[in-house]
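**Student:** pasting a predicted model and its sequence here:
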Amino acid sequence: MSIDPYALKKDFPILQSNHPNGKPLVYLDNAASSQKPNSVIQATNKYYSEENANIHRGVYHLSQHATELFERTRIKTSNFFHAQCAKAIIFTRGATESINLVAQSWGRTNLNPGDEIVLSIQEHHSNLVPWQMLAIEKNLKLKFIPILEDTTYDLSQLKELINERTKLVAISQMSNVTGTIHNLRPIVDRVRQVGAKILVDGAQSASHMRVDLVDSDFDFFVFSAHKMLGPTGVGVLFGKEEILESMPPWMGGGDMIETVDLERSTYANLPAKLEAGTPNIAGVIGFSHAMDYLSKVGMHAIHEHEQMLTSYALDELCKLGGIQLYGTEDREKRGGVVSFSLDGVHPHDVGAMLDEEGIAIRVGHHCCQPLMKSWKIPGTCRASFYFYNTKEDVDALIAGLAKVKSIFARVARK
């Protein structure tokens, strides 16, 4: 099923706007955060104007209604990702908090000095720093899956890397730098052989491809709503129910308790046990409408459209010349992300000059400093697509880069 990005773009108010300099906005930073359709904006506005009340605690109508909307979103999230059950969906502030929750609750409880955690060298800092902090605290050993020249995982030493000392593998499904989509099945199979657990960072994959959590057999899966049309400040931790049941609360406070005495407390059942305090109720309700929108467009159609745009962008960048591309050449293994550098031009200069043309891309290390250091570069330019992007957006990017090249060529001749 193909999609019409021109029609869908009309549902996004910000995509009808112009840059402050009057030029049309060309938004190509979707790996950082997606734009929001009218339905999501209207749902959050409606909550604050007509439905605002705290959840889980009131017996009055507004509170009961808000609770119902919130919990319906939990069920919808479970169905969207084919999770084990709705109780296995924990709402957080984002993928970062979800990873920290696992590190501080499951990690502190189950990991002991000498245990090993396996990561990769291209992990986002959110899936690296929490494990570094825990490793220092608990005297753990961190090991890293290397990447091949085409930016896929090097699995040649998988049996040595993941062994009887391994307790957790924490790894991304799709790179936020290169868009490389990794085949995690060999890693999951090896994890099962040694009795370890696997946490998958789905911050990129969740918004761009179909993820089936039962079929994938991940122990933990994390993602953020704001990358998939939803509001900021909403994230999800999926965990297998039996694992979540065994985890102690990470934060204490309201809503996660069963009984409280002066000296000790008992805790509520899942999911409340891991959701202390008042959550981002409006954001969660908005996320419900984001999933409705994505379901209507179709995740398979979204993935196909992004792969088409990515392939087109790669072809046009190659024609432009003077471009260093990063990522696999196998376009079937790529999502809607293109990382590149322009010969002789710092990425920040490229980004600033494209901004003058109304083109928004991301430049820098993309929260992946170890990867950049391994490539011996300060950063890259990154254009990232979503289903509302068009070939004309790519053409605008190429024209902008041609202008940057021309300006720097003139400067070099002086």
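**Tutor:** Thanks, I have the structure now.
**Student:** rest of the way, CA atoms for contacts and neighbours
**Tutor:** Fine.
**Student:** who's in contact with K159?
**Tutor:** Neighbour list for K159: R190 [criterion: C-alpha atoms under 8 Å, 6 or more residues apart in numbering].
**Student:** how about the secondary structure of it?
**Tutor:** Using DSSP: H, G, I helix; E, B strand; the rest coil, the structure places K159 in helix.
**Student:** what's the answer for L244, then?
**Tutor:** Per three-state DSSP, the local secondary structure of L244 is helix.
**Student:** what ranges do the strands span in the stretch 51-200 of the chain?
**Tutor:** 89-92, 116-120, 141-145, 166-172, 197-201 (DSSP state E, counting those that start in this stretch).
**Student:** so D393 touches Y6, yeah?
**Tutor:** No - taking contacts as C-alpha atoms under 8 Å, D393 lies outside contact range of Y6: 11.0 Å.
**Student:** now do the buried residues in the helix or strand harbouring T44.
**Tutor:** Assigning secondary structure by DSSP states H and E places T44 in helix 38-46. Residues of helix 38-46 classed as buried by neighbour count (16 or more other C-alpha atoms under 10 Å): S39, V40, I41, A43, T44.
**Student:** and here's the other structure:
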Amino acid sequence: MLNGKKVLLGVSGGIAAYKACALTSKLVQQGADVKVIMTEGATEFVQPLTFQALSRNPVYTDAFDEKNPEKIAHIDLADWSDLIILAPATAHLLGRIANGLADDMLTTTLLAATSPVYVAPAMNVHMYAHPSVKKNLIELEKMGYRFIEPGDGYLACGYVGKGRLEEPERIIEVINNHEKKTEVMKGKKVLITAGPTQEIIDPVRFFTNHSSGKMGYALAQAAKDLGAEVTLISGPVSLAKIAGIRTIDVQSADEMYQAVIKEFPEQDLVIKSAAVADYRPKQTSDQKLKKKDGDLVIELERTQDILATLGKEKTNQYLVGFAAESEQPLTYGKEKLKRKQLDAIVINEIGFQKGFQSDHNEVVFYTKDEEEHRIPYATKKEIAEKLMQLVNRKMTEE
């Protein structure tokens, strides 16, 4: 998968920089065109001439050393690369890029880059476990950075534990596998809905539900990882936007209906995981409703059924719905699949530590041809990945 790829290798100042030399050589052997950026610290461990000889390209160390007056080097390198590898990525480098700092050639280039970035950390075992480093890793993952976990073993400091830069062969294997994975749904357009809706009562009150959007966002990430072009229509959630995914924010069921209907004709796959309100107040107040003696009655009216509408209007789209039930989940889920003319449905029973708000779930994936797949209790991320694999296989069969 690396043959013919333009690979930008960022080397930071750790003892593991020597392994980056072998990595450069093996990338070139794979057929990649490699250019290297070194931090000032990295040059204390390995001379730039070494990387120049191995890559057969100039090595970049200084943001102010513009080799070609017709181009701005860090912008040119960012545009040039098909993918970027940071190996070794020290704790210091992780902290700088997680906080958007651009104080040298490498960090400046990273801010300008739009290509995938693979990060291979290397540091002392206690540094790797430090809360600040963990926080930075989480932030970078939210930004779309891909990680190659450090290995366990003897470290230069004398400790034995996690923090050792992965071997060059393993780094290349991980990248090759991920690049292959991104070909699975390449060219497919995927629409996913996530989160709750809010139905306004007055300026300070609304009806909503317990949906967190975690399942929908996990599905969007899983589809993106398979190479799909993803559009995420999201109700009000507290989740961070996913890098590389077009997100449309909506509030009410009607806003979600309008957004979905507009995007629907261009899609290959639609997964409606949002928990959309079935009812909304028939009348809303422009002013806050004042407390009065006695009961308050709010008359509700039906919202438009998004999933049923899509079931009637779909042409070549593969349509997947969700059914979150508190009783007889399979019975109600299968009935919903038929009634709304779906291609498949994801059925789950809401309850303790699963379903709404939870990071975990267990589901049944059921198709219109009565194929049933049970996905046992797992994180929503793991479930999303398995669901996308199942959906892609069913789409391929049709």
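**Tutor:** Right, received. Where do you want to start? The structure displayed is predicted, hence computed values, not measured ones.
**Student:** just the TM-score for the two chains, thanks.
**Tutor:** Superposed pair, TM-score by TM-score structural alignment, normalised by the length of structure 2: 0.25. Supporting alignment: 165 aligned residues with a C-alpha RMSD of 7.0 Å.
**Student:** neighbour count: D393 and Y6 of structure 1, which is higher?
**Tutor:** Neighbours were counted for D393 of structure 1 and for Y6 using other C-alpha atoms under 10 Å; D393 has more, 19 against 12.
**Student:** ok, that one - contacts?
**Tutor:** Counting by C-alpha under 8 Å, 6+ apart, D393 of structure 1 makes contact with V26, Y27.
**Student:** a strand runs through it, doesn't it?
**Tutor:** No - with three-state DSSP as the criterion, D393 of structure 1 is located in helix rather than a strand.
**Student:** neighbours of P186 of structure 1, how many?
**Tutor:** P186 of structure 1 has 11 neighbours, counted by other C-alpha under 10 Å.
**Student:** can you lay out the strands of the stretch 51-200 of structure 1 as TSV showing mean neighbour count and distance to E306 of structure 1?
**Tutor:** Below are these laid out as TSV (neighbours: other C-alpha atoms under 10 Å; distance: least, C-alpha to C-alpha, whole Å):
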stretch	mean neighbour count	distance to E306 of structure 1
strand 89-92	24	28
strand 116-120	23	25
strand 141-145	18	27
strand 166-172	23	19
strand 197-201	23	20
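**Student:** which of the buried residues of helix 38-46 of structure 1 sits closest to A206 of structure 1?
**Tutor:** Comparing the buried residues of helix 38-46 of structure 1 against A206 of structure 1 with C-alpha to C-alpha places V40 closest, at 17.7 Å.
**Student:** could you check how far that closest one is from K138 of structure 1?
**Tutor:** 42 Å (C-alpha to C-alpha, to the nearest Å).
**Student:** same deal with G239 of structure 1?
**Tutor:** Here G239 of structure 1 is placed at a distance of 23 Å from K138 of structure 1 (C-alpha to C-alpha).
**Student:** the two: which has the busier surroundings?
**Tutor:** G239 (24 against 16).
**Student:** residues in contact with the closest residue to that one other than its chain neighbours?
**Tutor:** Closest residue in space to G239 of structure 1, ignoring its immediate chain neighbours: F220 at 4.4 Å, by C-alpha to C-alpha, 6 or more residues apart in numbering. Contact analysis of F220 of structure 1 by C-alpha under 8 Å, 6+ apart lists I198, L199, V200, L237, F238, G239, K240.
**Student:** just V34 of structure 2 next, same as before
**Tutor:** Counting by C-alpha under 8 Å, 6+ apart, V34 of structure 2 touches K6, V7, L8, L9, T24, L27, V28, S55, N57.
**Student:** re the thing from before, could you dump the contacts of F220 of structure 1 into TSV with distance to T73 of structure 1 added?
**Tutor:** Shown next, in TSV, are the contacts of F220 of structure 1 (distance: C-alpha to C-alpha, whole Å):
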residue	distance to T73 of structure 1
I198	25
L199	23
V200	22
L237	14
F238	14
G239	17
K240	19
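**Student:** from the residues you listed, pick the one nearest K373 of structure 1.
**Tutor:** Taking C-alpha to C-alpha as the measure, K373 of structure 1 lies nearest V200 of the contacts of F220 of structure 1, at 23.4 Å.
**Student:** next, count neighbours for K373 of structure 1.
**Tutor:** Summarising burial for K373 of structure 1: neighbours were counted as other C-alpha under 10 Å, giving 12.
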